[in-house]
Structure formats: C-alpha cells, structure tokens
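**Student:** Build me a model:
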Amino acid sequence: MNLDELPYQIGLTLIEGIGDVNAKALLAYCGSAGEVFKQKEAHLLKIPGIGSAWARSIVNSKNVLKRAEEEIEFIQKYKIDPIFFTDEKYPTRLKYCSDSPVLLYYKGNADLNREKIIAVVGTRKPSAYGKEKTEEFVSELKDSGILILSGLAYGVDVLAHKTALENNLDTIGVVAHGLDRIYPQIHDKVAKRMIGQGGLLTDFMSGTNPDAVNFPKRNRIVAGLCDALVVIESKRGGGSLITATIANSYNKDVFAFPGRAGDVLAEGCNGLIKQNRAVLIENTADLLYAMQWNDTEKKTNKTKQVPLLLNLSDEEKIVMDVFNKKPSLHVDELCQNTEFTIGKISALLLQLEFSNIIKSRPGKMYELA
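**Tutor:** Down below sits the predicted model:
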C-alpha cells in the first residue's frame, strides 16, 4: 500500500461518472493517480474520452480528496486492504477484463491469486435439488485447495460459502456494497467466519448501500476472478445468468447443472446448456475432468496466462524490443534506449503493466511479467 498515492487512487474512483475504463486511460496518460490530480484542465482535455466536466472535477478535487481521506481512516480502523490496479496483489485474472475495477477493498486472508478458483452461483430460492447439488459439489472439493467464490446472497450463494467453511475450503464473498455492513444482515455470522477463512471483497466504498444497480457490477468481479463459473440452479432471467453472460464475455469456463424439463427453476441452466453457453455437468468430477485439474500431466495454471503481443502500438513494440534484450530494466535505461521522455515512457510502462506484460519493482525497476 502506497499511503502517498492512496488518497489519489481512491479519489480517482470518486470522480462522478468516470468509470473504470476512463480511469485507466487517465492513469495510462498521466503515469499515476497522483499525477492525474496535478494536471491542468487543458492537458486533461487532450486525453481521449475525458470531457470538460470530468476535467473540471479533477482540477477542483478538494471535496473528492477530503472524502478519500475519510475512507482511508475507515479502512485503517477496520483493517481493510485497498488493492489498486497496479498493485502486485491485484488479482491477475481481473487484469484481463477491460472493465475490471481500478480499486478493490478486501478484508480477508485468502490469496486473490490462488491457483484455482471456482465461482458457485444460483437462485436465491433453490429447490431441495438445488440445495443438495450445491452441498454435494462444494463438499466434494474438500482437500483440493480450490478457493470457492460467490456473492453472499440468499440461497445457493450463502450455501456454497457455508459448505466451503464446513469442509475447510477458503471462500470469498464478493458484495455489492461497502464493507461497513453485511447484506443480507442475516449472513453476518457467516461473513465473519469467512474473514478468517477466505474473505470479503468489493469495489464499493463504505457508506454504499446494496442498491439493485450495484449487483451487475458485483457480478463482473465474480465472473472475472474465477477460472470456472458453476451455475447450480436458476430460473430464466435470474441474476446468476447475468454472471454467466459476463463470464462468457471474458472467455471463462462456464458449467451448469441440468434440471428437469418444464421446471421453472431449471430453465436458466437448461437454457445455458442448450445455447452452448455452458457445459453440462452432473457432479464435481465432471468439472475437474473438463478443467484438467485431476490430470497431473495436463495441469495448467490459469493464473499465468500468456498475454498476446499482437495488438501493441508501435511505441509499445519499441519498449518491448528493449525488454527482449534485457528482461529487467531501470526506467532511466528505458528512456536512454528508446529516446522517449520520462512522461512518455511512464505512460507506456503503465499500459504494458495493465496488460500484464511487465511488472514494476521497487526503485523504478521494471521486468517482464
């Protein structure tokens, strides 16, 4: 955690309407969150996608930064870990998602870059069949070391969390509100257990209510953070289908348990399978086989995805040519070898770091990821 940068990192998320994509554009052009707030309005207006309203909000940011300082007091008091997009602890899987959050708030002890992560989602009002399948699926992962991810909602979500806890599996709940509350409140005891055996994760600041508009944003984190998404049971139009759609867009592996034809609670899963948007599974072994997680010879670490270099700009290719000759470089060496200014090289390095091609090290050092 960089305490000098933290007020600006939080402040960047408070610019009304800025969004994660535009926030990353600002970071790429300016080099850091702190530098964003030091820019003059005329310079900000030259950045693609940044209009006059956002530029004025950044320049006149006194109230924004004051609110950021208040949030810092809150997270320090309650031992919440802020994880910025460029931090080493930021989930690698999420970095590959274009709309991933610039800033996460995390309270827990599980590694967000665990080798294997499965998201388990489904209806808030599962049938006896849905409950049985949730408990069976998660309990059969005992001793696997797989992290169970869900949304701490009623029904399948909380049952997946509870079953994980009972089987000594770490489990993380992604919530659609700030970490100053638990919603639904009835899950407070489960949430407290999860903090010691997994954690709670959100991209919302304290004081944020669990409004309906927040849940699709929560769902994108669930979809982006996992290797495999499992839909246990869902009616047509259920919230878990939104998560499945997002997971499809992220090219994640999506699985679904089939249900009885004509059953309202089976329409969502059956529809995913029928449309080839999910692979049919009947048990845990089916998923492990499909993911090649039960075959030591074919085991793959999905966290360490190899980034494609085909879409680099000409300037980024110049930088990468230098790295290809020497995989670890100081920023001054890069300026010397590319003849780019420090401002230009900083922006290019940040963009390459966003793409998980390089990573920063202390002392202004950079190396291949």
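
**Student:** From here on, just use CA atoms for contacts and neighbour counts.
**Tutor:** Noted.

**Student:** helices or strands next to the longest helix seen in the chain in the packing?
**Tutor:** If you go by DSSP state H, the chain has its longest helix at helix 62-77. Using 3 or more CA pairs under 8 Å, 6 or more residues apart in numbering; DSSP states H and E, the elements in contact with helix 62-77 are helix 6-14.

**Student:** Now do the helix it packs on and helix 62-77, the angle between them.
**Tutor:** Interaxial angle of helix 6-14 relative to helix 62-77 (axes from the mean of the first three to the mean of the last three CA atoms, to 10 degrees): 120 degrees.

**Student:** ok, back up a step: buried ones in the longest helix of the chain?
**Tutor:** Val64, Leu65, Ala68, Glu69, Glu71, Ile72, Phe74, Ile75 (16 or more other CA atoms under 10 Å).

**Student:** and the fourth one, what does it touch?
**Tutor:** Residues in contact with Glu69 (CA atoms under 8 Å, 6 or more residues apart in numbering) are Pro7.

**Student:** Ok, the first one next?
**Tutor:** Val64 makes contact with Gly11, Leu14, Ile15 under the criterion CA under 8 Å, 6+ apart.

**Student:** quick one: it and Asp143, what's the gap?
**Tutor:** As judged by CA to CA, to the nearest Å, Val64 and Asp143 stand 46 Å apart.

**Student:** mind listing the strands for this structure?
**Tutor:** Under the criterion DSSP state E, strands of the chain are mapped to 81-84, 103-108, 117-121, 147-150, 171-174, 198-202, 228-231, 253-256, 279-280, 328-330, 358-361, 365-368.

**Student:** one more to put side by side:
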Amino acid sequence: MSLLQQIALTLIPGVGSVNSKLLLKHFGSVEELFTASKAQLTAIPGIGEKTAHNIFQKEFFKRAEKEMDFIERYKIKTFFITDDEYPQRLKNCYDAPVLLYYKGNADLNHSKIISIVGTRKATSYGKELTQKLVEDLKKHDVVVTSGLAHGIDAVAHRECLRNEVPTVGVVGHGLDRIYPAQHRSMAEKMVACGGILTEFLSETNPDRENFPKRNRIVAGMADATIIVEASVTGGALITADLANSYNRDVFAYPGDVNHEYSAGCNHLIKTNRANLITGIKDVEYLLGWVATQEAETPKQLSLNLALEPDEDKIARILFAKKMAGIDELSLDAQMPQSKLVVALLGLEMKGVVIGLPGKMYKLA
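**Tutor:** The predicted structure is shown next:
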C-alpha cells in the first residue's frame, strides 16, 4: 500500500515537491497523511481547502495502480525521499522530488559524483575537453551524471561508457521511452553501466517544462557541476544556477570570447558563479581529491576515541551511513542544527570527520 500512496502523492494538484515534504514532516509517513482529516490538512500552513480536497480524490490511486503495473513489469526501482537508497545529496535540496524512478546499477550515493553539462551544439573544442575530462576522472572512481541530451551531455555519457565510468542520465520523461530517440542504444548500455533516472511517470512526454525540473536533479545529486560549453541562455546555465542555490561547487571551462557557446561559461566565471578550470588538476585541487586506483581500506570506528557524547553519536551515524548531510544528521541524531554544528566542528578538529561539498560529511 505504501508505494501506491507514494505514487498517488506525486499526482495530487497543488501539492508538489515542497508541500509533499511539508506534509510528510507533519504526519510522519505517507500512510498517516492519507488517513488525515480535512481539518487536520487545512490546519497546516500552505495547505488550503482546494489542496486538501484534492488529497481525497480517488482517481489518483487508479493512475498509481497503473504505474505500479509498469514498475513491476519492467523491474523499475523506486526511491521515496524517506528511503536510505534515495540520493542523499539530492535529499538536502529544498525542492527535491519525493519519488524517483530508476533503471540501472550505479550507486546514487557514491562517494564522488560529478555532473557534466553543456550546450546541445557542442563544438570540436567542447567535445575534446569533455573527452579528456572523463578520461582523467576515471582514476578517481567517480559516477558521472548528465541529462542525456544532444551535445556535451551525449559526449560525456559516451566517453564514460568507453572508459568504463558509471554514468547516470537524468531524463525529463517517463522510463517507457528515451528522448532523443537517437540515444536509445546508448541509454541501454548506460543501464548496464550506470543508469537512467527520472521523477516522471511512464507515458510522460518530454515536454519543454520538464527539462528545468530534470536539471535540478542533475545539479542536486552531485558534489560539483562542470559546465564545458554553454550559451548565455542555455539549459546548462539553469543547471549552474540550481547548483549554486544548493551550495554546490560549479566549475566552468573558459572559451573564446567571440564564440557564442563559450559566452555562458565566460559569464559564469566573470560573475563569480563558477570556478575557472582548465583540466583535472583544477578539479582535484578545488574538491580536495587525491587520485587513487586502489580501493579504500574499510574504515573501522575506534571505540577508544576521546569523543564527547554528541560527537560519538554523530560519528556512529556516519559510520553506519558512510555519508550524510546536515539535515539528515540532525534528524537521525534528534539534535538541533545549532548543537549539531558544534559537534561536527569538534569531530573535524579531531580528524574524525571530513566536510564535503554540499554540506555533506563522512568519516575521515
């Protein structure tokens, strides 16, 4: 019943991602939400009479049942925002979708995730930069995300497949189709070495308004977004602005000042909305990476560390989860963020915890 209710929640007009999380926070679960009275619903700020009325409509459950049949038939994975498998970086974004649909095997909570985006009309300059970037990223054991569009996106995905780098395409439609259709073969290979991810139900067309929504997932699930080539009005700049709003790193390659598809990158750099990079060494420096071809030694949490009670609680949560954001740590530890920040600072000073881009933390 829970998955049926989760899907139905995403279909209700007037709810959306932000209000969905508000309702879930208030009621504790999707099951409790759908058993609430109209008076309980309208008592929540932001939930008016019309939205409360919509929650009681049964047709949303009929559509949700149809989607469940599709999910089961094609073995689609679903991640609800309260699931541990849900991308934790994305969960910390205020407008994160409450439900994701996924085909693939790449870890969406991998320790290093980079988004590579750019213009659909990539030049030879942009293609060469993307190819070299992916080749150089391989040694860092990363997952690369992009939007499966023509141009830089497609080059990034294709080079990842060639270099055996897991790559996830985030799409602006349901998983019953691939857009553009020319990328179907590539998408099938990505499912075997990466994945295809969306917030949209099957039978959803790749309409224009879906792509900015898609872009927030591309930006939100990564440590950093790299803009290779872009015009000043392209979707890549929307992705960059979204990444900045989520307090994520944005990097951009500079280009010819007279070229249309370098203008966007140059503008981001000029307005301090992106760090200038010329290659992998800049990425390594800005993200604090150390290249390694070897697997990391599994961490063991020492019980002999001189930790304060709050620090010990946070360290144990990070040991179990490997990585978590401030919001999630606050919730799991039942600790206000003002107190949590002090504990995290103490852990960082003792060399127990490392702060990551996007207000994420992991054990050192």
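
**Student:** what's the closest non-adjacent residue to the residue nearest the centre of structure 2?
**Tutor:** For structure 2, Met221 is the residue whose C-alpha lies nearest the centre (CA atoms, centre = their mean; 1.9 Å). Setting aside the residues directly before and after it, Met221 of structure 2 is nearest to Leu90 in space (CA to CA, 6 or more residues apart in numbering), at 4.5 Å.

**Student:** My read is that the one you found contacts Leu99, right?
**Tutor:** No: using CA atoms under 8 Å, Leu90 of structure 2 makes no contact with Leu99, being 11.4 Å away.

**Student:** Which one's more surrounded, these two?
**Tutor:** Leu90 (25 against 22; other CA atoms under 10 Å).

**Student:** residues near the residue lying closest to Ala291 of structure 2 once chain neighbours are set aside, how many?
**Tutor:** Residue nearest to Ala291 of structure 2 in three dimensions, not counting chain neighbours: His140, with 5.4 Å by CA to CA, 6+ apart. Residues contacting His140 of structure 2 under the criterion other CA under 10 Å number 16.

**Student:** roughly how far apart are whichever residue in structure 1 pairs up with His140 of structure 2 and Tyr90 of structure 1?
**Tutor:** His140 of structure 2 maps onto Ser144 in structure 1 when the alignment is built from TM-score structural alignment. Ser144 of structure 1 sits 23 Å away from Tyr90 of structure 1, taking CA to CA as the criterion.

**Student:** can you pull out the helices in the stretch 101-250 of structure 1?
**Tutor:** Ranges of helices in the stretch 101-250 of structure 1, per DSSP state H, counting those that start in this stretch, are 128-139, 156-166, 188-196, 214-225, 239-249.

**Student:** As JSON lines, the ones you listed with distance to Asn60 of structure 1 would be great.
**Tutor:** Output for these, formatted as JSON lines (distance: least, CA to CA, whole Å):
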{"stretch": "helix 128-139", "distance to Asn60 of structure 1": "50"}
{"stretch": "helix 156-166", "distance to Asn60 of structure 1": "42"}
{"stretch": "helix 188-196", "distance to Asn60 of structure 1": "38"}
{"stretch": "helix 214-225", "distance to Asn60 of structure 1": "27"}
{"stretch": "helix 239-249", "distance to Asn60 of structure 1": "35"}
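
**Student:** Tell me which of the ones you listed lies nearest to Ala347 of structure 1.
**Tutor:** Closest to Ala347 of structure 1 of those, according to CA to CA: helix 214-225, at 25.1 Å.

**Student:** which residues in structure 2 does that closest one align to?
**Tutor:** Aligned using TM-score structural alignment, helix 214-225 of structure 1 spans residues 210-221 in structure 2.

**Student:** And for stretch 41-58 of structure 1?
**Tutor:** So stretch 41-58 of structure 1 sits over residues 38-55 in structure 2, by TM-score structural alignment.

**Student:** Straight-line length of that stretch, end to end?
**Tutor:** This stretch, stretch 38-55 of structure 2, spans 9 Å end to end (CA to CA).

**Student:** How about stretch 347-356 of structure 2?
**Tutor:** Using CA to CA, the end-to-end distance of stretch 347-356 of structure 2 comes to 14 Å.

**Student:** circling back to that earlier point, test my guess that the residue nearest to the centre of structure 2 contacts Gln88.
**Tutor:** Yes: between Met221 of structure 2 and Gln88 there is a contact under CA under 8 Å: 7.5 Å.

**Student:** and Pro101 of structure 1, what pairs with it in structure 2?
**Tutor:** In structure 2, Pro101 of structure 1 lines up with Pro97, judged by TM-score structural alignment.

**Student:** ok, now how distant is its match from Val18 of structure 2?
**Tutor:** 8 Å.

**Student:** Out of these two, name the residue with the larger neighbour count.
**Tutor:** Shown here are Pro97 of structure 2 and Val18; by other CA under 10 Å, Pro97 has more neighbours (25 against 14).

**Student:** dump the residue contacts of the more buried one.
**Tutor:** Ser17, Ile81, Glu199.

**Student:** Can you add distance to Glu159 of structure 2 and neighbour count and give those back as JSON lines?
**Tutor:** Below are the contacts of Pro97 of structure 2 laid out as JSON lines (distance: CA to CA, whole Å; neighbours: other CA atoms under 10 Å):
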{"residue": "Ser17", "distance to Glu159 of structure 2": "33", "neighbour count": "16"}
{"residue": "Ile81", "distance to Glu159 of structure 2": "31", "neighbour count": "20"}
{"residue": "Glu199", "distance to Glu159 of structure 2": "25", "neighbour count": "25"}
